[in-house]
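Okay, sequence plus prediction incoming.
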Amino acid sequence: MGMMELHADLEAQIGRWRGYVQRRQAISPADVDELEDHLREQIAERQATGLDDEEAFLVAIKRLGNLDAVSREFAREHSDRLWKQLVLVPEDSGAAGAPSWRELAVVLTLAVGAGVAIKAGLAWLGDGAVLARNLGLLVFPFLASYFAWKRRLTARVGAVLLVSFAALAVVLNVYPFAAGGSTEVLAALHAPVVLWLLAGIAYAGGRWRSDSRRMDFVRFTGELAIYFTLLALGGAVLIGLTSAVLQIVGVDLEPVLEDWLLPFAVPGAFVVAAWLVEAKQNVVENIAPVLTRVFTPLTIAMLLAVLAVLAAAGGLTDVDRNLLILMDAILVLVLCLLLYSISARDPLAPPGLFDALQLVMVVAALAVDAVMLTAMLTRIAEFGFSPNKIAALGLNVLLLVHLVRAAWLSVGFLRGRRPFTALERWQTRYLPVYGIWAAAVVVVFPPVFGFA
C-alpha cells in the first residue's frame, strides 16, 4: 500500500469519527472542529515517533477517549474494530440526559409555523400555479431555521441564506411567466432543488465545502425520507380510522381534512421528521444498510425491465414524451439510492458482493441514460428545441457524467486500486452541480425562452 492510500485510509477513519461525533446532541459544530483539531495533533505527535497511520490513529483516539466520553461511546459501538480494546475505558455511572424540551418546543413552533405559512399561501395565492411556484418557499425556510438554531449559524452564513431565499422568492414571483407555460412549470419543479441545497448549507453549519458534512447531509436526506414516509403512513391510518368512525355517526371529516388537517400536518410532519432524524439517528443507521441491500437488487431488476421496454418501443422518435419524463424520475431515484447506499457504507470495509451489485446498478442506469439521451437528441433533431427538452437533456448529461465517473471509481475500488473514499468524495463534490443547474433552469431559462 502506497503513502497516498495510507493517508486516504487515515482521512476515512477521521471522517468516520467526525461524522459520529457530529451526531451527538451535546456537541456543537465548533466543538467538533476543536475535537478534530486535537485528534489530528495527537496523530501527528504519534506519527513523529515512527508509528504508521493506523497505529497513530488508534493511539490518538485512545488518548482522546480518555478525555472525551463521546469517543469512548464511539469505540463501544464499533466493537468489531480494535478501537474497543484500545479506547474503551471504565465509564462513570449515570444515565444520559433527558431529551431537550427546549428543542422540542422549537421544533413544534417551526412545524406550526410551516403549517400557518401553507394555510396563508392557500388563502392568498390560491391553489394554482402561483402556489406551486411558492410551495417550497413556504416550508424550506422553517427547516433551514431549525438547522440554523441547531448548528448555531454565524450571522454571516445566516445572512447569505436569507438573501438567497429572498432572491429566489423575487425571481419566482416577479418573472412574468405565461400562464401554464413550460418555463413556469420548470421553475416550480427545480426551485425545491435549490431550496434543498440551501437547507443543506444550514445543515452543514455553513461548512458546505466539507466532504464529510456533505455526506452527512446525503445520509440525512435518505433518513428524512424514511421518517417522513413512516409519519405519513401512520397519519393516513389514523385519519382513515377517524373518518370511518365519524361517517358512521353522520359526520363528514373531508372539509376539515382539506382545510386544516393536511395544510398543517404535511409541512409539520416534514419539520418533525427532520428533528426525529437528528434525535434518533443511530436507530435509522441500523436500518439504512438493510434498506439499501433490499432495494439495490430490486432497482437492478427494474432498470433491466426498463431497457427491455425501451428496446421494444421501436423508433426512438416514437418514444412517448411521458415515458421519457418517467425515465428521468427513475434515474434520479437510482442516483438517490446510490448516494444513500454510499453514505450508509463503512468506508473502511473491504470490497464485497454488495459493492459489485451497486456497480451493476450503475451500469444498468448508464445504459438507460444512454438510450434516453439518444431518444432526446433524435426528438430535438426532428421537432426542434423547447425549454422542456433542453432541461431534460441537461439533466441527463449531468447524470451521465456523474454515473460514468462513479462506475469508473467503483471498478477501481473493486480491483483494489482506489480507496472507497475516492468514490465518496466524487459524490459529495458533484452534488453542487445539480444545484447550479436547477438555479439556471429557474433564473435563466424563463427570460431566454421568453417566459413561455
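Now that the structure is in, tell me what you want to look at.

When you work out contacts or count neighbours from here on, use the C-alpha atoms and nothing else.
Fine.

Please enumerate the helices of the stretch 151-300 of the chain.
Under the criterion DSSP state H, counting those that start in this stretch, the stretch 151-300 of the chain contains helices at 155-174, 182-203, 211-248, 254-256, 262-279, 281-311.

which secondary structure elements does the longest one contact?
Right, helix 211-248. Helix 211-248 sits against helix 3-22, helix 182-203, helix 262-279, helix 321-344, helix 420-443, with contacts defined as 3 or more Cα pairs under 8 Å, 6 or more residues apart in numbering; DSSP states H and E.

Tell me which of the helices of the stretch 151-300 of the chain lies nearest to Pro419.
Taking Cα to Cα, helix 211-248 is the member of the helices of the stretch 151-300 of the chain nearest to Pro419, at 15.1 Å.

buried residues in the closest one?
By 16 or more other Cα atoms under 10 Å, the buried positions in helix 211-248 come out as 211-224, 226-228, 231-232, 243.

got another, please set it beside the one above:
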Amino acid sequence: MNSNNPIIDNIANPHELERMYREEPDAFKKSFTYAWEQNSNSPVLGVWYQRLYFQDKIRTEKAPLLQKDFITMGILAILAGITTRILFHYVDDNTIAPINIVFGILLFMAIYFVTNHVPNKKVLYTLASSFLISGIFLNLLPVELTDSIILVYIHLPIFLWVVVGLAFTGNEHGRGSTRLAYLKFNGEFAILYACMAISGMLLTGLTMQLFKFVGMDISEFYFENVVIFGAAALALVAVYLVSRNLKLAKNIAPYIAKIFSPLVLVTLLVYLITVMVVGKNPFLDRDFLLSFNGVLLAVLAVTIFSITESGKDEKKTISDYMNVALIILALIIDSVALSAIVFRLSSYGISPNRLAVLGVNILIWANLVVIMLSYLRFLQNKTGPLAIQDAVTKYLPVYGLWAAFVTFTFPLFFN
C-alpha cells in the first residue's frame, strides 16, 4: 500500500472512504486524482470516479446546448425589453390599451419554449394565430373603460397564459404530467422572478440616490428606459434559469407551499368568523362580493400550488389534510358567492360583470368538487396522488376557453 495516499490505504474500507469524503470533499478529490491514476482498474475507485465526475461529464457534454440556450435567451430577453418599451411609449400616449404590454413578455416566453422543443405544425399554427388574433382584436376595441372592455383586460392575460402553457407542453399538451410541469414551472418562476425583482428595486433605489447626490433627478428616464426594459428582460432570464433546473426555486417552492397552506387556512377561518360577526352581506354589498371572489381565487391558487408541489409520495401528510380543509372552505365561499350572484342577477338584471363572475364561479366550483372527490379517494387509499394532480391539470384548458369566450364575445354582446 502507498501510505502517502489515504484513498489507496483505505481502498477496501468503504466506510472510511465515505467519512473522508464527507469531512473534506476537496481534499478527497485531490487525493483521488492520484489514486485513480495508479488504480484505474479498481471497481471501487471506478464507482467513486463516476460519483465525483458524473455531473462534470454531463455539463461538458451539454456545453454546446447550454451555450445555444443562453444565446437564445439573451436575444429574446433583449427583444422582450425593446418591445415592451415600444408598447409602453404608445400606452403613455393613450394610443393603445395598457394591457398590450403583456404581449411584450408572454409572446417571447412562448417563443423561447418553442425554440427549445419545436412542436408540430398544428401547435405552431395555434400559437401563432392565438397571439395574432388576440393582438388585432384587442387593438380594434376602443381605448375606454367600459365594463365589457375591462373584462377583456382581465381575461386576455389568462387566455394568453394558457396559450403559453401550450407552447410549454408542445406535442404533449394532452398529458397531465406535462400540464403539471407547467404549473410547477409557474410557481418556481414566480419565486425566482420575485427574488430578482426585489434585487432590481434595491438597485433602482441605490441608483436614484447616487444621482440625487450630484443634483440629478433621473427617476422618469430610469423608469421608462431601464425599469420597464429590465422587468420584461428579467422574465426571460427567469424562464431560462427555471428551465435549466435552477435548484434555488425548486428547493424553496415545496417549503413555501407547506408554510403558506396552514397560514392561509388560519387566515381564512378568522376572516369568515369576522365576516359573520360584523354581518357583511355579499347578497347586497357589491364590493364585498368582489372581495369574496378575490379571497376565493387566492385560496384556489394556494391550494393548486400546494398540490403541484406535493410530489408523488403515496404517504399521507399533514399537508394533505390542510389541502382538504382549504378546499372545503373554498367550496363554502364559492357556494355563498354563487348564491349571491344568482340573487343579484334575478334582482338587478343581466350585466357583463355579473355574467363573467357567474361563469368563473361555476368553473371554480366544479373544479373544486373534482379535486375534492379525488382527494377523498386518495385519503381512502383508493387512488394515488397522481389522480389529484390530474384533477387539477385537466381544468387548465377549460379556464383558457372561458377566458377566450369573455375576451372575444363580451365586447360584441355588451357595447
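Here it is on my side, so go on. Note that the structure is predicted; figures quoted are calculated from it, not measured.

Tell me how the two chains score on TM-score.
For this chain pair, the superposition-based TM-score is 0.82 by TM-score structural alignment, normalised by the length of structure 2; 361 aligned residues with a Cα RMSD of 2.1 Å.

Within the helices and strands, which one has the residue mapped onto Arg344 of structure 2 from structure 1?
Mapped onto structure 1 by TM-score structural alignment, Arg344 of structure 2 lines up with Arg379. Arg379 of structure 1 is part of helix 353-383 when elements are defined by DSSP states H and E.

mean shift between that helix and structure 2?
Helix 353-383 of structure 1 differs from its equivalent in structure 2 by a mean of 1.5 Å after superposition (mean Cα distance after the TM-score superposition for structure 1).

buried ones in that helix?
Neighbour counts using 16+ other Cα under 10 Å place 355, 358-369, 372-373, 375-380 of helix 353-383 of structure 1 among the buried residues.

and the angle for that helix with helix 321-344?
Helix 353-383 of structure 1 and helix 321-344 meet at an angle of 150 degrees, taking axes from the mean of the first three to the mean of the last three Cα atoms, to 10 degrees as the criterion.

which position in structure 1 aligns with Glu172 of structure 2?
Alignment note (TM-score structural alignment): Glu172 of structure 2 maps to Arg207 of structure 1.

Next, count neighbours for its match.
When counting by other Cα atoms under 10 Å, one arrives at 17 neighbours for Arg207 of structure 1.

what sits against it?
201, 213 (Cα atoms under 8 Å, 6 or more residues apart in numbering).

how about 10 Å then?
29, 153, 157, 200-201, 213-214 (Cα atoms under 10 Å, 6 or more residues apart in numbering).

In CSV, list the helices of the stretch 151-300 of structure 1 along with distance to Asp318 of structure 1.
Putting the helices of the stretch 151-300 of structure 1 into CSV (distance: least, Cα to Cα, whole Å) gives the following:
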stretch, distance to Asp318 of structure 1
helix 155-174, 34
helix 182-203, 22
helix 211-248, 35
helix 254-256, 43
helix 262-279, 39
helix 281-311, 11
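
mind checking which of those is nearest Trp426 of structure 1?
It's helix 211-248; of those, that one is closest to Trp426 of structure 1 (Cα to Cα) at 9.3 Å.

ok, so what distance separates Tyr21 of structure 2 from Pro43 of structure 2?
18 Å (Cα to Cα, to the nearest Å).

When the two are compared, which one has more neighbours?
Here Tyr21 of structure 2 and Pro43 are compared on neighbour count by other Cα under 10 Å; more neighbours surround Tyr21, at 15 against 11.

any idea what sits nearest that one, other than its immediate chain neighbours?
Nearest residue to Tyr21 of structure 2, sequence neighbours excluded (Cα to Cα, 6 or more residues apart in numbering): Phe28, at 5.5 Å.

give me the element that neighbour is part of.
Take DSSP H and E as the rule and Phe28 of structure 2 turns out to sit in helix 25-38.

In structure 1, point out the residues matching that helix.
Going by TM-score structural alignment, helix 25-38 of structure 2 lines up with nothing in structure 1.

Quick one: closest of the helices and strands packed on helix 211-248 of structure 1 to Phe385 of structure 1.
Across those, closest to Phe385 of structure 1 is helix 182-203 (Cα to Cα), at 12.3 Å.

Could you tell me the angle between the closest one and helix 211-248?
Orientation check (the same axes, to 10 degrees): helix 182-203 of structure 1 against helix 211-248 gives 110 degrees.

Mean per-residue distance, helix 182-203 of structure 1 versus structure 2.
Looks like 0.8 Å for helix 182-203 of structure 1 (mean Cα distance after the TM-score superposition for structure 1).

elements contacting that helix?
Applying 3 or more Cα pairs under 10 Å, 6 or more residues apart in numbering; DSSP states H and E, one finds that helix 182-203 of structure 1 makes contact with helix 129-134, helix 140-151, helix 155-174, helix 211-248, helix 387-414, helix 420-443, helix 445-448.

Can you say which of these is nearest to Val193 of structure 1?
Taking these one by one with Cα to Cα, helix 420-443 is closest: 6.3 Å.

Show me what the closest one is packed up against.
Counting by 3+ Cα pairs under 10 Å, 6+ apart, helix 420-443 of structure 1 packs on helix 3-22, helix 155-174, helix 182-203, helix 211-248, helix 321-344, helix 387-414.

So which of the ones you listed is the most surrounded?
helix 182-203 (a mean of 22; mean count of other Cα atoms under 10 Å).

quick one: that one to helix 140-151, angle?
Going by the same axes, to 10 degrees, helix 182-203 of structure 1 makes 10 degrees with helix 140-151.

what comes up buried for stretch 44-58 of structure 1?
Residues of stretch 44-58 of structure 1 classed as buried by neighbour count (16+ other Cα under 10 Å): 44, 46-47, 53-54, 56-58.

Same question for stretch 108-117 of structure 2.
108-114.

I'd guessed Phe177 of structure 1 sits against Thr183; true?
Yes: applying Cα atoms under 10 Å, one finds Phe177 of structure 1 in contact with Thr183, separated by 7.2 Å.

tell me the contacts of the closest residue to Phe283 of structure 2 other than its chain neighbours?
The shortest distance from Phe283 of structure 2 to any non-neighbouring residue, by Cα to Cα, 6+ apart, is to Ala340 (4.5 Å). The neighbourhood of Ala340 of structure 2, defined by Cα under 10 Å, 6+ apart, consists of 281-286, 289, 334, 346, 358.
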